[in-house]
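Participant: Give me a model of this one.
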Amino acid sequence: MNNAHTTNKVDILKKYQVENADILRGVFCSGCGSLPMTRKKAKWICHHCGAASKNAHLEAMRHYSLLIGNTINNRQARDFLQVNGIQIAHRLLVKEQFKQIGNTSGRRYILRF
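Facilitator: I've put the predicted structure just below:
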């Protein structure tokens, strides 16, 4: 039986013929739209307008979820958010309480918004 309430996941990149390498990476500034913001002392700082945010990464994670998929590992998070350091990415993913699947190097986080 087909459930009318299920949604079909459309591969956006394939549908619009966009390569994964063509996706802009980093955290956008909500104030001026500049890319990328830099993570310093638990805040995202925009070098263009000086805006600061503690949770600017959430919008980037939403974009990742829509464009690439709803699971992410630490390496993918570092690449997409443009942060250095395994611990920084880990803290951001754990802070948002994304459900974790797997252990150690095989751990993935389910992005639910």
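Participant: all contacts plus neighbour counts: C-alpha atoms, from now on.
Facilitator: Fine.
Participant: Please, which helix or strand holds the most centrally placed residue in the chain?
Facilitator: The residue lying closest to the centre of the chain (C-alpha atoms, centre = their mean) is Met61, at 2.6 Å. Secondary structure assigned from DSSP states H and E places Met61 in helix 57-67.
Participant: Other residues contacting whichever helix or strand comes after that helix?
Facilitator: Moving toward the C-terminus from helix 57-67, the next helix or strand (DSSP H and E) is strand 71-72. Outside strand 71-72, the residues that touch it by C-alpha atoms under 8 Å, 6 or more residues apart in numbering are Ser65, Arg108, Tyr109, Ile110, Leu111.
Participant: Next, the second sequence, to be compared with the first:
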Amino acid sequence: MDVMKFIKINPDTTLTGVHCPQCGSLPMIYHWGLWRCPVCKTTSDTAHHQAVEDYIYLIKPSITNAEFRKFPHLTSVFSASRLLGQMNLQHGGEKKNRYYIKP
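Facilitator: Predicted structure coming up:
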């Protein structure tokens, strides 16, 4: 089911980024292995989990490294790959065609 079409929301108008688990502000900044909130200064190493779940639920049932980097505003291919790999997601494809799905 395409949730975005069902509730009539244009995907281009959605706010992207990682929400702060403490204060809910958007976006958190990823630096040196931690997500940091610029508002309340909270740090988290797993704050991106909710962002990935939101993407999979709202946008489409799989996510690639490039899509993941765009959604939470990451620039590093390697950081994105490491973060996705730590989430116990099922994956398919090889190298540039790798995608991740929720088990």
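Participant: now, which of the contacts of strand 71-72 of structure 1 lie within helices?
Facilitator: Within the contacts of strand 71-72 of structure 1, membership in helices is found for Ser65, as judged by DSSP state H.
Participant: Turn the contacts of strand 71-72 of structure 1 into TSV, columns for distance to Gln97 of structure 1 and neighbour count.
Facilitator: Output for these, formatted as TSV (distance: C-alpha to C-alpha, whole Å; neighbours: other C-alpha atoms under 10 Å):
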residue	distance to Gln97 of structure 1	neighbour count
Ser65	15	17
Arg108	12	21
Tyr109	9	20
Ile110	9	17
Leu111	9	20
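Participant: List just the nearest of the contacts of strand 71-72 of structure 1 to Gln100 of structure 1.
Facilitator: Distances from Gln100 of structure 1 to the contacts of strand 71-72 of structure 1, taken as C-alpha to C-alpha, are shortest for Tyr109 (4.7 Å).
Participant: Surely Tyr30 of structure 2 touches Thr42?
Facilitator: No: with contact taken as C-alpha atoms under 8 Å, Tyr30 of structure 2 and Thr42 are classed as non-touching, separated by 11.9 Å.
Participant: Which of these two has more residues huddled nearby?
Facilitator: Looking at Tyr30 of structure 2 and Thr42 with other C-alpha atoms under 10 Å, you find the greater number of neighbours at Tyr30, namely 21 against 15.
Participant: To which secondary structure element type does the equivalent of the more buried one over in structure 1 belong?
Facilitator: By TM-score structural alignment, Tyr30 of structure 2 lines up with Arg39 in structure 1. For Arg39 of structure 1, the secondary structure call by DSSP: H, G, I helix; E, B strand; the rest coil comes out as strand.
Participant: which residue sits closest to Arg39 of structure 1 in space, ignoring its chain neighbours?
Facilitator: With sequence-adjacent residues excluded and distances taken as C-alpha to C-alpha, 6 or more residues apart in numbering, Arg39 of structure 1 is closest to Ile45, at 6.3 Å.
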